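Q: Sharing a model prediction with you, sequence too.
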Amino acid sequence: MEQTLSRLLVLDMPWWELVLRAVAVYVCLLVLLRVTAKRTLEQTTPFDLIVLVLLGTAVQNSLIGEDVSLLGGLLLAATLMLINAVTGRLATRFTAVDQKLEGKPRILACNGVIFRQRLRQAAISDNEFSSARRQAGIISVSQIRLAVLETSGKISFFKRQEKQ
């Protein structure tokens, strides 16, 4: 019993190494996720979900190393939450940080013309774009005044004014 309790509460490596691992993994994942296509949760496909689950599994050993103690897990969780809170605060205070982390909105279509290269760069298929257009109540491409890929991953549509 005493051995089990000490196994849960005694770190198997220095605390600073766990913190350093958490920071390194967080930064690496942030960069990797930033350079890949951005989607909102409602646009997440089963493939995206699989990648997220596998990412968690893939970085698990990078985070914990040989430490499987309860205290080590709690320290990692606290470190990740703190890093996330600091990152969020920096993004709200400094526009440059926000733009680096979140990116900038991109125009995907204007006055009925779809910019297909921008769709490809954003990893948005024609089907995804058409589905988002229909959900916005725009039947025809010619009705699009502007389509913008927001930093959240959502596509905003603005209709052309009807000629009277």
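A: Perfect, I can see it now.

Q: contacts and neighbour counts: CA atoms only from here.
A: Noted.

Q: how far out from the middle of the chain is the longest helix seen in the chain?
A: The longest helix of the chain (DSSP state H) is helix 70-93. Here helix 70-93 is found 16 Å from its chain centre; the criterion is C-alpha atoms, centre = their mean, to the nearest Å.

Q: C-terminal to that helix, what's the next element?
A: helix 95-102 (DSSP states H and E).

Q: The residue most central in space within the chain in helix, strand or coil?
A: In the chain, the C-alpha nearest the mean C-alpha coordinate belongs to L33, at 5.5 Å (C-alpha atoms, centre = their mean). Secondary structure, DSSP: H, G, I helix; E, B strand; the rest coil: L33 is helix.

Q: Included below, for side-by-side comparison, is a second structure:
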Amino acid sequence: MLSLGVPAWEIILRAAAVYLAVLLGLRLSGKRELGQMTVFDLVVLLLLANAVQNAMVGPDTSLTGGILAAGVLLILNAGVAYLRLRWRPLRRVLEGSPTLLILHGQVLERNLRRESLDREVLETALREHGVVRVEDVEMAVLEIDGSISVIPTGGTTHRIRHPVKFLRHA
């Protein structure tokens, strides 16, 4: 129960490789996928966890091997979180950057396609923010967490002349 079936270093390397592969896979799945998880996404994550379990510990089924693999995952995650906060280029790689979807009442179709969004999803987000027409939006942004921020036109909102500069500093 406590003795390892494979060397500890092998479990450590396997767990690290699986962590990096899953992190990359989730990052490549896109911002919207992570921000709006559906039942289907939950099923995939649960199955993914089960699928990679053997890849992390190999033939080892000991309690010690499982705890070692879990410890490696927690340490790697803490290390990545620490580095992400202190090194901006890594943050950009891991999290991406906000994407402008609407500017001055005009939908940026190319950005919608790049983020695998359709007009229906965008219009739903607008309605959630109390906006009925696209023309009534100064700016809409797909944030790095998958949510869509909407700034309506009029009122106290200032016209944003350089949205790219605005997004870089957000």
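A: Cool, the structure landed. Since the structure is predicted, the reported quantities are computational estimates derived from the model, not experimental observations.

Q: Overlay the chains and give the TM-score.
A: The TM-score (TM-score structural alignment, normalised by the length of structure 1) is 0.88; 155 aligned residues with a C-alpha RMSD of 1.5 Å.

Q: The residue nearest to the centre of structure 1 matches what in structure 2?
A: Mapped onto structure 2 by TM-score structural alignment, L33 of structure 1 lines up with L26.

Q: in structure 2, which spans are strands?
A: Here structure 2 has its strands, by DSSP state E, at 99-103, 106-107, 137-142, 148-152.

Q: looking at those, which is closest to G65 of structure 2?
A: Between G65 of structure 2 and these, the shortest separation by C-alpha to C-alpha is 40.6 Å, and it involves strand 137-142.

Q: okay, and the closest one goes to which residues in structure 1?
A: Here strand 137-142 of structure 2 aligns to structure 1 at residues 144-149, judged by TM-score structural alignment.

Q: repeat for stretch 63-80 of structure 2
A: Structural correspondence for stretch 63-80 of structure 2: residues 70-87 of structure 1, per TM-score structural alignment.

Q: Can you list the buried residues in that stretch?
A: Neighbour counts over stretch 70-87 of structure 1 (16 or more other C-alpha atoms under 10 Å) mark L70, L71, G72, G73, L75, L76, T79, L80, I83 as buried.

Q: Check the mean deviation of it from structure 2.
A: Its matched residues in structure 2 lie on average 0.5 Å from stretch 70-87 of structure 1 after superposition (mean C-alpha distance after the TM-score superposition for structure 1).

Q: Let me see the residues that make contact with that stretch.
A: L8, L9, V10, L11, W15, L18, V19, A22, V23, Y26, L63, I64 (C-alpha atoms under 8 Å, 6 or more residues apart in numbering).

Q: closest to A136 of structure 1 among these?
A: Nearest to A136 of structure 1 among those, counting by C-alpha to C-alpha, is Y26 at 35.1 Å.

Q: can you pull the contacts of the closest one?
A: Listed by C-alpha under 8 Å, 6+ apart, the contact set of Y26 of structure 1 reads L80, I83.
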